[in-house]
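got a predicted structure plus its sequence, pasted below:
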Amino acid sequence: MSTFPALVLVHGAWHGTWCWQPLIDHLPDLDVRTVALPSNGHDPAVLGDLYDDAGAVAEAVAAIGGPTVVVGHSYGGCPVTESAAAVGNVHRVIYLSALMQDVGDSVLSLVGGVHPPYWDVHEQPRQGKDCGYFEVAEPLEALYGDVEPHLARQSVARLGRQSLASVTQPLTEAAWHTVPSTYILCEEDMAIPLALQEAMAARAERTVRLRSGHSPFLSQPAELARVLRDELAFSIHGRRSSLA
């Protein structure tokens, strides 16, 4: 039985729990859970928002009960930041090329309220403020530049739509103020520039660098698994894992 905390993986925009499978395959001895965020899906009419996502993360962590480390990738950093401190059993938050923001911030506040060029936005103003969704344009370049081509194409085919509400709503909590945190920088990320990652990572207790694109769970899952083992070990022992 593993002596490590449970590991909860929270995907980013457009993705689902499917994206973590190559990484999970390299962590067979750990208790790994994944969270499906309500803000992502294929039917725009039922997409949730940031607070729905935070609730899903909190529910998954609370169900574990014991020591837990939560990983948020990309947008997934937002609901993790919103929810992780309140649950009580989170020993560390790991931001994987993720948004590590403060109370009052939203995804769009990072870019002055302007949608990034690789977002394909579908607004639905008649249904209320911030209604609608967005898809990703040119995902092979933005998300999967260093992923094996066949796997990259398979992943593109599985991407969903992301609610606009999830990226306009502000954080009301910021877990990294009270929960130990690690930031994993992806140095060749085409979706979240390295300079922006580094600015956010300055808030973290620890930083790790990967020479990878935006999706290392697909492009180099073995190396990411090694890094996560180190951080799990540090969260309980204050040192690196002897299994790395």
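Right, received. Where do you want to start?

from here on, just use CA atoms for contacts and neighbour counts.
Will do.

buried stuff in the helix or strand containing Arg226?
Secondary structure assigned from DSSP states H and E places Arg226 in helix 221-237. Under the neighbour-count criterion of 16 or more other C-alpha atoms under 10 Å, helix 221-237 has 221-233, 235 buried.

with respect to Gly145, which of these is nearest?
Comparing the buried residues of helix 221-237 against Gly145 with C-alpha to C-alpha places Pro221 closest, at 14.9 Å.

wait, that closest one touches Leu27, no?
No - when contacts are counted by C-alpha atoms under 8 Å, Pro221 is not listed as touching Leu27 (9.7 Å).

shared neighbours of those two, anything?
Residues touching both Pro221 and Leu27 (C-alpha atoms under 8 Å, 6 or more residues apart in numbering): none.

could I get the buried residues of helix 221-237 as JSON lines with distance to Val136?
Below are the buried residues of helix 221-237 laid out as JSON lines (distance: C-alpha to C-alpha, whole Å):
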{"residue": "Pro221", "distance to Val136": "23"}
{"residue": "Ala222", "distance to Val136": "27"}
{"residue": "Glu223", "distance to Val136": "26"}
{"residue": "Leu224", "distance to Val136": "24"}
{"residue": "Ala225", "distance to Val136": "27"}
{"residue": "Arg226", "distance to Val136": "30"}
{"residue": "Val227", "distance to Val136": "28"}
{"residue": "Leu228", "distance to Val136": "28"}
{"residue": "Arg229", "distance to Val136": "31"}
{"residue": "Asp230", "distance to Val136": "32"}
{"residue": "Glu231", "distance to Val136": "31"}
{"residue": "Leu232", "distance to Val136": "32"}
{"residue": "Ala233", "distance to Val136": "36"}
{"residue": "Ser235", "distance to Val136": "35"}
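
tell me how far the residue nearest the centre of the chain lies from Ala165.
The chain has His73 as the residue nearest its centroid, 1.9 Å off, counting by C-alpha atoms, centre = their mean. Plainly put, His73 is 18 Å away from Ala165 if you go by C-alpha to C-alpha, to the nearest Å.

take a look at this one as well, against the first:
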Amino acid sequence: MHSPTFVLIPGSNSNSFGWAPLQRELALLGHRSLAVDLPGHGFDAALPAAYQAPQDPAGLATAPSASAGVTLRDSVEHVAGIVQRAREHGPVIVVGHSRGGMTLTALANATPDLLARIVYISAWCCVDATPAEYMASPEYAASALNDLPNILAADPAALGALRMNWRTADPDTLAALKRSMLAEGTDAEFLAFLNLLEPDEALDAGTPDDRANAASWGRVPHTYIRLTEDTSIPLALQDRFIKEADALTPGNPFDVRSLSSGHVGFLVRPGEAAALLADLADS
């Protein structure tokens, strides 16, 4: 019996590069993994010259985006193709972080028989509501993202994508971003992570059909790793996702684990997360 391959789906404005420290730890524990670049990300991302220093705000607002028109369905088809190839070498465990959970849920709806297990790491697992409805809920009220200054660098409707200016030098904005992502980290760790992010993200967050479906998604063993210090996706919202999913598939509830980590802390200091994933592969 071959050991599983982990397929890792990044969160918003992220790419495969951010998973490298976790993949190193998994490899040292004897586990294969590969990190995915969703369409419009990685080396296919658009990083306009206007995004460099010194920045050109007007140019940044109008430069074309590689994420324009990219749909959740595009991301699902892309990941499904990778999973099919990885399955040639044994079972596949797909892991989604943050917004990557939306792709993960839709993937399990579409291809449940390809997946040995799916794992959410403080990731969106929409069951009873849309992302916008969850964001308007009491469980999301404590999110530090609600306190962020406007970091949009372009009109989403005109650009066809969400464009963020992560390379801002404004100290108040940087402090708010650190609180939302890596409050427990050093300033150097935070800036290193921030410089991995890409400016653009797709607008499409799917349809009600992309929420967890009991007949397909509900057949796949699933784990939720709660990040107890997460200030972006509050613990109350993570627990709501778990509760709603368990009510949807009471015969196949979430296997729930917890890590003491902010939203991206487990990527910066990945030892515990890698050990937890390794335990899932070995069980």
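Here it is on my side, so go on. Keep in mind it's a predicted model, so treat the numbers as computed, not measured.

returning to what we had before: ok, now which ones touch the residue nearest to the centre of the first structure?
Contacts of His73 of the first structure by C-alpha under 8 Å, 6+ apart are Val10, His11, Gly12, Tyr95, Leu96, Ser97, Ala98, Leu99.

ok, which stretches of the first structure are strands?
For the first structure, the strands defined by DSSP state E occupy 6-10, 32-35, 40-41, 68-73, 90-96, 119-123, 132-136, 161-163, 181-186, 206-210.

what does the fourth one correspond to over in the second structure?
Structural correspondence for strand 68-73 of the first structure: residues 92-97 of the second structure, per TM-score structural alignment.

check the mean deviation of the matching stretch from the first structure.
Averaged over the aligned pairs, stretch 92-97 of the second structure sits 0.4 Å from the first structure after superposition, using mean C-alpha distance after the TM-score superposition for the first structure.

re earlier: redo the strands of the first structure as TSV? Include distance to Trp18 of the first structure.
Formatted as TSV, the strands of the first structure follow (distance: least, C-alpha to C-alpha, whole Å):
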stretch	distance to Trp18 of the first structure
strand 6-10	11
strand 32-35	9
strand 40-41	13
strand 68-73	13
strand 90-96	17
strand 119-123	22
strand 132-136	17
strand 161-163	15
strand 181-186	20
strand 206-210	22
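
between those strands, which one is nearest to Gly112 of the first structure?
Across the strands of the first structure, Gly112 of the first structure has its closest neighbour in strand 119-123 (14.8 Å, C-alpha to C-alpha).

report the buried residues of that closest one.
Val121, Glu123.

quick one: contacts of that strand?
His115, Asp130, Cys131, Gly132, Tyr133, Phe134, Glu135, Val136, Ala137, Leu164.

switch to 7 Å and redo it
Cys131, Gly132, Tyr133, Phe134, Glu135, Val136, Ala137 (C-alpha atoms under 7 Å, 6 or more residues apart in numbering).

over to stretch 173-187 of the second structure?
By C-alpha under 7 Å, 6+ apart, stretch 173-187 of the second structure touches Ala144, Leu145, Leu148, Pro149, Phe190, Thr231, Ser232, Gly262, His263, Val264, Gly265.

try 10 Å
143-151, 166-168, 171-172, 189-194, 229-233, 261-266, 268-269 (C-alpha atoms under 10 Å, 6 or more residues apart in numbering).

with stretch 261-269 of the second structure instead?
Applying C-alpha under 10 Å, 6+ apart, the set of residues contacting stretch 261-269 of the second structure from outside is 11, 18-23, 25, 97-98, 121-123, 179-185, 189-190, 192-193, 226-234, 259-260, 270, 272-274.

what do you get if the cut-off is 8 Å, keeping everything else the same?
18-19, 21-22, 122, 180-185, 189, 193, 227-233, 272-273.

next one: stretch 238-255 of the second structure
By C-alpha under 8 Å, 6+ apart, the residues outside stretch 238-255 of the second structure that reach it are 122-128, 139, 212, 214, 218-219, 221-224, 226.

7 Å - rerun?
In contact with stretch 238-255 of the second structure (C-alpha under 7 Å, 6+ apart) are residues Ser122, Cys125, Cys126, Val127, Asp128, Ala214, Gly218, Pro221, His222, Thr223, Tyr224, Arg226.

show me the contacts for the first one.
The reference is to Ser122 of the second structure. Under the criterion of C-alpha under 7 Å, 6+ apart, the neighbours of Ser122 of the second structure are His97, Ser98, Ile225, Arg226, Leu227, Ile233, Gln238.
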